[in-house]
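> one predicted model, sequence on top.
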Amino acid sequence: MIETRTWSIPLTRTPFLLGNRCLARPSSSLICSLFCVLLALPCLVHAENAEPAEERTKAATGKFGKFITVAAPLTDQVDRSVRRQAREALQAAKLKGEWPTLVFVLEAGSSELGKTLDLAKYLSSPALQGATTIAYIPEQIEGHQVLLALACEQILMAPDARMGLAGKDEASITPDIVSIYQEIAGRRRTVPEALVLGMLDPKYEVWQVESPMGSSFVLKEDLEAAREEGAVAEEIVIPAGEAVFFTGAEARTELGFVQRLASSRQEVASALNLSRESLEETVSIEDDWLPVRIDLQGPLTEKRIRQAQSMLETARREKKNFICFWIDSDGGDPAESLSLAGVIASLNPSEVRTVAYIPRKAHGDAVIPALACDRIVLGTEASFGGPGDILMTDEDLPSLNAGLKDIAEKKFRSPRLCQSLIDPSIELLRFEKQLDDLPLQRFGTKEEQEAWEADGWKVAGVVVKQGELLQLTGQEAMNRVPLAWETAESFGDFKRLFGLERDPTLIEPGWIDTLVEALAHPAVATFLFILGFTAIWTEFQTPGLGVGWLLGGICFLLFFWSHYLGGSADWLEILLFIAGAFCLVIEIFILPGFGIFGLTGGLLMLSSIILASQTFLFPADSYELKQTAQTMLSLMVAGVGSIAAVVLLQKVLPYTPYYNRLVLTPPESTSKSMSGLNQGPSAEEQLIHQVGKAVTRLAPSGKARIGKKVYQVMAEGEFVEKGTEVRVLEVRGSTIVVRSQEA
């Protein structure tokens, strides 16, 4: 359909009379003008049709922007990274011929004055005059981190984010500090100077005054001058002696120094009309991409997922900065797919770029690893989402939705949109809102509709009905909903998108990967624990053989080796375990009795095993919480299994011939050994109720002198120190059981 426009054409009129009306007679110039218009009409119609397409393209891509995270506390490394990213963004915008928008995301915390002042001067210097600088505060900033917000041209905050207490890290606010804040605030004039001083030092009292010139903020000492200039209304904003924080909502609606409110980076990008690529962190590349490829094709079984995790760790060890996941699958194991996605999402986006390439299909849980990647590239007619090989049950969906929500938020995607790909119970709605003449959209459910409509959002349509799964083609995933970054007809097109000159190196599982995968399996790891602890306990009961030490050492060596190659253990965990074992040796053989070294050694060894079983220190999301629970369960099973094995050895095996051959016992005379049981009690049995003295520490096994001979004995109950008198209680086979006389 061709839209019509009204064109204004100047006419030369020659008046003539017709009755009492004065009319205009068309001249020759009018005829020429109309003729020219008719000739130009096809061009105008073509331009009319082309213009909306150009506008649609511009709306889809957005303006050039860059999100740059400023961590707190600010270090020299963070400062260099911020400057490098800003410099690279300016150069990239210059090559594209666009005006860049730099959004500095200020993380929660505070920093030293010297470092923040240097960076604030850079942000407000001529070096960034070729860009629009914006400070975004998603949570809370305090201390001298506030100085960085003042150095930007605009400030955006989350509604419940807070900003204030700029001077909290200073024992006293000196005139030099005041002048620093006045200088930075004066460069941008983003926040009124009186409010800046009120956030810096509680001694300042700040008033808001209304005058014919408008609203302004003044200090108490300047209030009289404001009255003389015609102030008609006054209101105290910051009372003297009060340290203040301003929320984003207050700063926007009451104070006016926050230009927009945004709860997430996505909302910031939408509000500023920035491209989707602006949300991504910059990867530090010294020379070029170092690309590798990991295939996820066919059924995603537990074995296939664990191989992929092992190959991913191989890529990390080799410092690869571009990982392509080639996905062509109908899924297979939702829990394992979520586990792999958690590992992918945990990769530092400033060190490695992860891309999911889906030329044909990703159905069922196969979409979960793709959603954890930084970018998704689909074939034009590829199928993304929809039913897979495994039907996810109502019991599976809550944990999958929780994990997928965490992953989507990490990758700046709509959680509800991602969940609708695997959960048919979700009726997905698209909401729209106009903010400063810019159209915004988000995705949610009917349960969220009332709250969102109260905030100005309106339902724009149903994306997928309840009882169905969201299923998209490549084009739909890029244009209908914001999931795909780009489409590619072939892998050659994929390589051109990222400037790859050669095919990424394909990582395939080898025999070592298979062995590592098997040893790192929770069931095998638990068995290694049980066998290792039991072997070491056996060595304590039969000192001198060394078999227990050897077998226990091999078990723990295999455990740490498999987890080291699997990526969950590093030298820290290994050194912690060695230090713990060393503390136990000190407790048992060198400084017995106090228990400090024993307790410390046990805690160190336990900590090393827990850390070696997972890739994080403390759980930060539902996936990591689940993995921590699995680790603790494995340790509990290993502990119970070890105790059961020890009890079995202590109660049953001492009476078996095989075990007797492993136990060191005092040599018996040949005549005794040949005489059989009918010759009366053995020499050991004659020792019952006799008193002797421990010649070594009994922990619980050791040696004691009874009569004129030294016997291998085992203490019952508490350990017995060297030199303590002991009484023989009983003889179990060839084992002499004693107890301290002091007990």
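Everything's here; your move.
> rest of the way, CA atoms for contacts and neighbours
Will do.
> can you report how many residues lie near Arg83?
Arg83 has 15 neighbouring residues, counting by other C-alpha atoms under 10 Å.
> comparison target below:
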Amino acid sequence: MHKLCTAILFHLLLFAAAVSVRGAEISAREEAAPYAGATVYLLPIREDIMPATVRQVTRCLEEATALNASCVIIDMNTYGGVLDAADSIRTMLLDYPALTIAFINNQAASAGALIALAADSIYMRPGASIGAATVVDGSGAVMPDKYQSFMRSMMRATAEAHGRVPSAERGDTVWRWRRDPQIAEAMVSPSTAVPDLADGTQVVTLTADEAIAWGFCEGKASSVEELLALAGIDDYTLYEYAPSWLDRFIGFLTNPTLQALFIILIIGGIYFELQTPGVGFPLVVAILGAVLYFAPLYAEGLAAHWELLLFLTGIVLIILEIFVTPGFGVLGILGIVAMITGLAFALIDTALLRYVPTGELPVSVVLGPFLIVIISAGVGLLLSIWFGNRFLRGKSGLRRRVVLVSDMKPADGYVSVAADRGLTGREGITSTPLRPAGKVVIGGRHYEAAGDDAAFIGKGIAVIVTRDENGILYCRKKEA
């Protein structure tokens, strides 16, 4: 019995020592921070937490490491963002060897609360708040519980990563969590009760004073300079992260309005290229629109390989429908569906879909991007039809620049073949597909031919010549 008690006591002491390691490491960093000539690196975050923010934080920590910075400050004012992006930043901050400080310069809600909680120290501006980390979709609706469960576990784990710190109570030393995991969980779950703080009916959001009282904030500061003074860093050199031109350009291209415009260019370019084959310029516009649409999303980590391949597959299917299997059938429908699906899923944070419970589909997450793509595609098609009828019909100035509109009349001497070869009304067999041009065989001779009214006619089909103009036999299918 004595040995059993000794073993239990030993393991309890070992556990207490283990959970206090993280707290001791952070305390050591904070104590080592104030020294002469300190290098401080500042990263402002003033937008939603997105994959672009992950790139910024990664570059910031790399530059801070290269500068041998003793402290990295995340100056944040954000209402949340993408879940997996916040998790990536959280992991980087927890693993970073130097002191990290979160300066909540107004708001750290949802994903922002998770990131702030990962920093070694938290300072808040008077009037700032932290919390309200319930996972919601783009419309603000609460996501299914599996999302909430994942977020609760991340908040608890992040709080626990800071370990325990000793406190004296009634002459005894008691080890308490530096950041209470239960409070961190209550920021996500309204049903989590915390004595004297939350009654289990609403999620927790802490003001600056409340955060200090509950151990989620080291102090209040109105500026970075005041924060550094509170942290004991008086002699320092401050470096501030500046986004590169590429970051700004990608951010510009991912503007929702421009994304819709790129979809219009893609649809319009494809439509015009099919209406005027061989011109080339509409195809270039469509390709440029696709590159500007997918490239920034791919760089942001939103577009995956399969989404781009799905879009390209849709284009190939439409081309096959037009030039190989004339008529609007299965390939054309599948091609349109594949294009729309590829464009839409490129706008969706597919990382969220990994946490969808079996049998549940976050319709609100998927429906928005699909509506954007469908509406933009519809607008693009209507504009293309209007533009084509307005400027590429008749004798408009633009039509005269790209299409030969002058009439080469026989009276003016433009006669290259006999005006009438007596073939009108004759029957023949197509020796090549008419797409719409090709060849037919009449009486054992091959003639240049085209489908009447630009109709597509397959190879080996019986046809009747409807007219003979300028050396071309215009044909229609023979009725059965």
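Yes, it's here. Predicted model, so just to flag it, every value in this text is computed and none were measured.
> check the first structure and tell me which residue is nearest its centre.
Centroid-nearest residue in the first structure: Ser346, 4.6 Å away (criterion: C-alpha atoms, centre = their mean).
> strands along the stretch 101-250 of the first structure, start to end?
Taking DSSP state E, counting those that start in this stretch as the test, the strands found in the stretch 101-250 of the first structure are 101-106, 132-137, 140-141, 154-157, 162-164, 206-211, 214-219, 233-238, 245-247.
> between those strands, which one is closest to Val738 of the first structure.
Closest to Val738 of the first structure of those is strand 140-141 (C-alpha to C-alpha; 65.7 Å).
> can you name every helix or strand that that closest one contacts?
When contacts are defined as 3 or more C-alpha pairs under 8 Å, 6 or more residues apart in numbering; DSSP states H and E, strand 140-141 of the first structure sits against strand 162-164.
> what stretch of the second structure does the strand it packs on fall on?
Using TM-score structural alignment, strand 162-164 of the first structure corresponds to no residues of the second structure.
> number of residues surrounding the counterpart of Gly385 of the first structure in the second structure?
Under the alignment (TM-score structural alignment), Gly385 of the first structure pairs with Ala128 in the second structure. Using other C-alpha under 10 Å, Ala128 of the second structure has 20 neighbouring residues.
> Ala128 of the second structure: what's it in contact with?
Residues in contact with Ala128 of the second structure (C-alpha atoms under 8 Å, 6 or more residues apart in numbering) are 104-107, 207-208.
> now the strands for the stretch 301-450 of the first structure?
Using DSSP E, counting those that start in this stretch, strands in the stretch 301-450 of the first structure cover 322-328, 353-358, 361-362, 375-378, 383-385, 428-435, 438-444.
> deepest in the core, which of the ones you listed is it.
Among those, strand 361-362 has the highest mean neighbour count (mean count of other C-alpha atoms under 10 Å), at a mean of 27.
> can you tell me the closest non-neighbouring residue to whichever residue in the first structure pairs up with Val373 of the second structure?
Matched across to the first structure, Val373 of the second structure falls on Leu635, judged by TM-score structural alignment. Counting by C-alpha to C-alpha, 6 or more residues apart in numbering, the nearest residue to Leu635 of the first structure once its immediate chain neighbours are dropped is Thr526, at 7.1 Å.
> just the element for the one you found, please.
Per DSSP states H and E: Thr526 of the first structure is located in helix 522-541.
> run the chain-centre distance for stretch 314-322 of the first structure.
Averaged C-alpha coordinates place stretch 314-322 of the first structure at 18 Å from its chain's average position (C-alpha atoms, centre = their mean, to the nearest Å).
> and for stretch 574-592 of the first structure?
On C-alpha atoms, centre = their mean, the centre of stretch 574-592 of the first structure falls 35 Å from that of its chain.
> what residues of that stretch count as buried?
Neighbour-count burial for stretch 574-592 of the first structure, counted by 16 or more other C-alpha atoms under 10 Å, picks out 574, 576-581, 583-588, 592.
> tell me how many other residues surround the nearest residue to Leu392 of the second structure once chain neighbours are set aside.
Excluding the flanking residues, the one nearest Leu392 of the second structure by C-alpha to C-alpha, 6+ apart is Arg399, at 4.9 Å. Residues contacting Arg399 of the second structure under the criterion other C-alpha under 10 Å number 16.
> just to check, Thr201 of the second structure is in contact with Pro190?
Yes - in this structure Thr201 of the second structure lies within contact range of Pro190 using C-alpha atoms under 8 Å: 5.2 Å.
> more neighbours, those two?
Pro190 (17 against 12).
> distance check, that one against Ser406 of the second structure.
75 Å (C-alpha to C-alpha, to the nearest Å).
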